[in-house]
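A.B. asks: predicted model and sequence follow; I will ask about them next.
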Amino acid sequence: MTSPKVKLLICITPVYGHVMPIRAVATALIGRGYDVTVLTGSDYKEKIEDIGATFVPLEGKADLTEAIMAKLIKNFVAVIPPPTGDALMLKTFIGWIPSQHESVQKALKSLKEADPEARILVLFESAFRGTLPTLLGAGDIRPIGQIGLGVVPIMGLTSIDTAPWKGGSRSDQSEEGRRENIILNEKDKERFVKSQARWEEILKETGSKDPELYWRDVPWHKANRFIQMCAPSIEYPRSDAPAGLRYSGGLGPGLRDPMKSFPSWWDDIALNPQKKRIIAVSQGTISTDVKELIIPTMMSMKDRGDVLVVAALGKRGAKLAEDFVVPDNTRYADFIPYDEMLQYADVFVTNGGYGSVQHALGNGVPLIVGGIGADKVDNAMRVAWSGAGINLETHRPTVEALQEAVMATLDDPKYKKRAKEIQDEMRSYDPIGVIEQSIEEVVRAST
């Protein structure tokens, strides 16, 4: 039941893998009667308006495009030595906050002007930090509360049970492990001194109250609720997690836009008359250099008559090089929604974006993960830790390494069994129901 006069302002970092899962959430909330406004990049105006939400564009540096993000990642990978984590945060998540904050306040003002009696609740996607100044008292217009939605792994939350995010965190709850985690977490804060200093400057500039927390910890400790969009079995346990942390089980099949047209070869996998084992491979929508995983996967299986490789290139209009000879047992297309492809797959080779991991597990498919940058190394480590797949520990594996990993995943039933167990766990949740319950709890607490 929707609360009367409550309007939802949903704030999203304008990157495909962040926008689309939250767009699915927004679609479902609209279907349950909520009035939804979405604040994200101008590139996504049509996709947001298509679901019946009001679209508000981000402004300034916050109005990112996929091309800008791809360039950032390319530069990060290419520079030797790579930029420090501190420098990257200053350029990205910290650097975007002022423009994001201004955009949030403008959106809140617009909603209030349209309906002075409206009570506004903010939902923010976990990488979007521009709602935090408002959460901490900045701005002329205050929402009744804020709820975080986690579409990347929990990397920034300091815990005695985990090592910090540093290109791949780990979980260790032993006494010795906890002692080491404490030391590593303190050292991690030293690595981000400039980011912390800039965060504190932003708080002063915006008139926010300093929460006296490490900047990365703020969303989990200060939001009214923080809903991690996954099953607990694919996230490290934290005995000291904030009370407001919830799990939604992820977004399983059926909550995304269906595929409208299919490649001419689709029956080869949908009907699979020869009962071949199907290896799906994709590198997401940003890191689309096919030489990293897609072509090596094709080549690793090219001599196997019992296998069919299905590749999604990640961008509409994307093509393979004209001189590349596609193996006879490979099918590919420029863009294939994950759920459409993975419902037929036996294994998924991926660079480890959070969405790719969630889609695979939602379909009960074990993973082989090899990626770099953003959250990909952390996702790969969680997949291996959970038992649902193999971590290649590189974004450019050899053909031989891929062949070994694929055959190990196909031949050892433990990976499929574990992926199915997590799929069942995901199915036990009502993800939109978890979010709606949190919304109603925050609304009731504000009256």
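C.D. replies: That came through, no problem. This one's a predicted model, so the numbers in the text were calculated from it and none came from an experiment.
A.B. asks: every contact and neighbour count from this point should use C-alpha atoms.
C.D. replies: Fine.
A.B. asks: residues in contact with the closest residue to Arg191 other than its chain neighbours?
C.D. replies: By the measure of C-alpha to C-alpha, 6 or more residues apart in numbering, the closest residue to Arg191 outside its immediate chain neighbours is Asp86, 6.5 Å from it. Under the criterion of C-alpha atoms under 8 Å, 6 or more residues apart in numbering, the contact partners of Asp86 comprise 191-195.
A.B. asks: what helix or strand is Asp86 located in?
C.D. replies: For Asp86, the element it lies in under DSSP states H and E is helix 85-91.
A.B. asks: in the helix or strand following that helix, what counts as buried?
C.D. replies: Tracing the chain C-terminally past helix 85-91 and defining elements by DSSP H and E, one meets helix 97-114 next. Within helix 97-114, the residues scored as buried using 16 or more other C-alpha atoms under 10 Å are 97-109, 111-112.
A.B. asks: use this one as the comparison:
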Amino acid sequence: MPSAKSFLSAVAVLFFLFSNEATAQVQTARYISMISHTKAYYEYVPEGYPEPNRKYPLLIFLHGSGESGQGTAASLPIVLRNGPPKLINEGKFPKSFTVNNVNYKMLVISPQFTVWPTENDLDSVINYLIAHYPVDVNRVYLTGLSMGGGTVWNYSGNDIAHATRIAGIVPVCGAGYPYPSHARTMAAANLPVWATHNSIDGTVPPSYTNDYIDLINSAPVPPNPLARKTIFTVASNNHDAWTRTYDSGYKENGKNVYEWMLQYRRFLTALPVSGLTFNATVVNSNKVNLQWNTASETNVSRFVLQRSTNGSSYTDLSSFNSTSVNGAGASYQYLDAMAPTGIVYYRVLILDLDGNRNFTEVKTVELANSGVLSVYPNPADSELKISSGTSLNNQTLRITNAAGQVSITKRLTGNAPYSVDVSTLRPGAYYVLIEGDNGRQSFNFIKK
């Protein structure tokens, strides 16, 4: 008959085995500064990593403002509060996914940002990860909640080169104002979008998600696939739409968000040029100087400079034959003296000798039209500036939070641009109303 000691030993072995199974997922803190605004990140690599000659889908998770920190041993674990890093830490993240009869294992990277990340910050993070991990560049996915969701919106809509670089996005209660130009960019890129939000959210208005999806799907050329949304019904104010979104057991049409992302991919090819820089600069308020430089050129036939007023339909401005000598770099320049007013988009089409077509990133400029109001920066940190083609002297400015409470009231004096101190505002979404004898103008902005 087994002794009590033997029985307890067996129980201990079983407990050890089951505990190992539950915590088999390894998430490693990396105290590495990928860029100036992030000093550390969590790295999750799947079982068996790395496998010879295998490229892995990459999921980048962007946290909310409450998880920001300096990337120290004390602050980095805050990132484990929500989303995929939380599930991985608890051993609840699926080890693999089977989509269309293909098995995928994801790399998951969760940076901690010191401030609200910019589009360039995120682009640099992607560059770093592709350079340091065996990433399948055709399967790079972005997701984030609140501030992180807003960064996903802003990055994807800011530039066609960004939107076409990403295979799918899942912004969760994203704190990103739904700019029509951003929506058109994502639609033009056919970027797969699944956005989620709660029906009552006092931190970030559900209208941000609703409006973004409507704007994307009503673009001049609707995307394929159409953008989709899930609005979770809640009885009272609740910002947490992420718990259900990231739960692998929550599925729509038979797929959770991870499986949904993995059904999409890009088909990226290497550019026939290296070290390409492209810049657009406004000259004398009504002209645009376009310049691009290459470090090297291989098999390039010509460059075609293109312009758009909606971010989706482009017309050719001018064509330039390659002036590269023996594969060296070259410089090209064009002055658009007939640029239209408003937001204008520019890109360069690169044609090689084999007939392949590639595009540079899109550059945008704004040419003022009398009476048009614009605000910047958005998101704002400590100062919000307002420019206008007409004077707003003696008009009243009011800033309200998402709950409708007035946070700032100011009488505008003098001529534009006007400056408003928003340093005392809590991070979140705000609504601005400017009223005077000639009517009212309004806009939204995000406080970092």
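C.D. replies: Structure received. Computed from a predicted model, the values in this text were never measured in an experiment.
A.B. asks: TM-score of the superposed pair?
C.D. replies: Scored against TM-score structural alignment, normalised by the length of structure 1, the superposed chains reach a TM-score of 0.29; 172 aligned residues with a C-alpha RMSD of 5.2 Å.
A.B. asks: circling back to that earlier point, of the contacts of Asp86 of structure 1, which belong to helices?
C.D. replies: Within the contacts of Asp86 of structure 1, membership in helices is found for 191, 193-195, as judged by DSSP state H.
A.B. asks: among the buried residues of helix 97-114 of structure 1, which one lies nearest to His221 of structure 1?
C.D. replies: Comparing the buried residues of helix 97-114 of structure 1 against His221 of structure 1 with C-alpha to C-alpha places Ile97 closest, at 18.2 Å.
A.B. asks: so which elements touch the strand or helix carrying Val170 of structure 2?
C.D. replies: Assigned by DSSP H and E, Val170 of structure 2 belongs to strand 168-172. Contact partners of strand 168-172 of structure 2 among helices and strands, from 3 or more C-alpha pairs under 8 Å, 6 or more residues apart in numbering; DSSP states H and E: strand 135-145, helix 147-158, strand 194-198, helix 257-262.
A.B. asks: returning to what we had before: among the ones in helices among the contacts of Asp86 of structure 1, name the buried ones.
C.D. replies: By the neighbour-count criterion of 16+ other C-alpha under 10 Å, these include these buried positions: 191, 195.
A.B. asks: any chance of the ones in helices among the contacts of Asp86 of structure 1 in a markdown table, with distance to Asn181 of structure 1 too?
C.D. replies: Listed next are those as a markdown table, based on distance: C-alpha to C-alpha, whole Å:
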| residue | distance to Asn181 of structure 1 |
| --- | --- |
| Arg191 | 15 |
| Val193 | 19 |
| Lys194 | 22 |
| Ser195 | 21 |
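A.B. asks: Glu421 of structure 1 and Gly362 of structure 1: what is the separation?
C.D. replies: Note on Glu421 of structure 1: its distance to Gly362 of structure 1, by C-alpha to C-alpha, to the nearest Å, is 10 Å.
A.B. asks: which one of these two has more residues nearby?
C.D. replies: A side-by-side neighbour count of Glu421 of structure 1 and Gly362, using other C-alpha atoms under 10 Å, places Gly362 first with 27 against 16.
A.B. asks: pretty sure the more buried one sits against Glu425.
C.D. replies: No: counting by C-alpha atoms under 8 Å, no contact exists between Gly362 of structure 1 and Glu425, whose distance comes to 9.3 Å.
A.B. asks: which single one of the ones in helices among the contacts of Asp86 of structure 1 is nearest to His18 of structure 1?
C.D. replies: The shortest gap between His18 of structure 1 and any of these belongs to Ser195, at 22.8 Å (C-alpha to C-alpha).
A.B. asks: show me what contacts that closest one?
C.D. replies: 86-87, 89-90, 94.
A.B. asks: now, of those residues, which are buried?
C.D. replies: Buried subset of the contacts of Ser195 of structure 1 (neighbour count, 16+ other C-alpha under 10 Å): 86-87, 89-90, 94.
A.B. asks: Met381 of structure 1 in helix, strand or coil?
C.D. replies: Three-state secondary structure (criterion: DSSP: H, G, I helix; E, B strand; the rest coil) places Met381 of structure 1 in helix.
A.B. asks: right, I'll leave it there.
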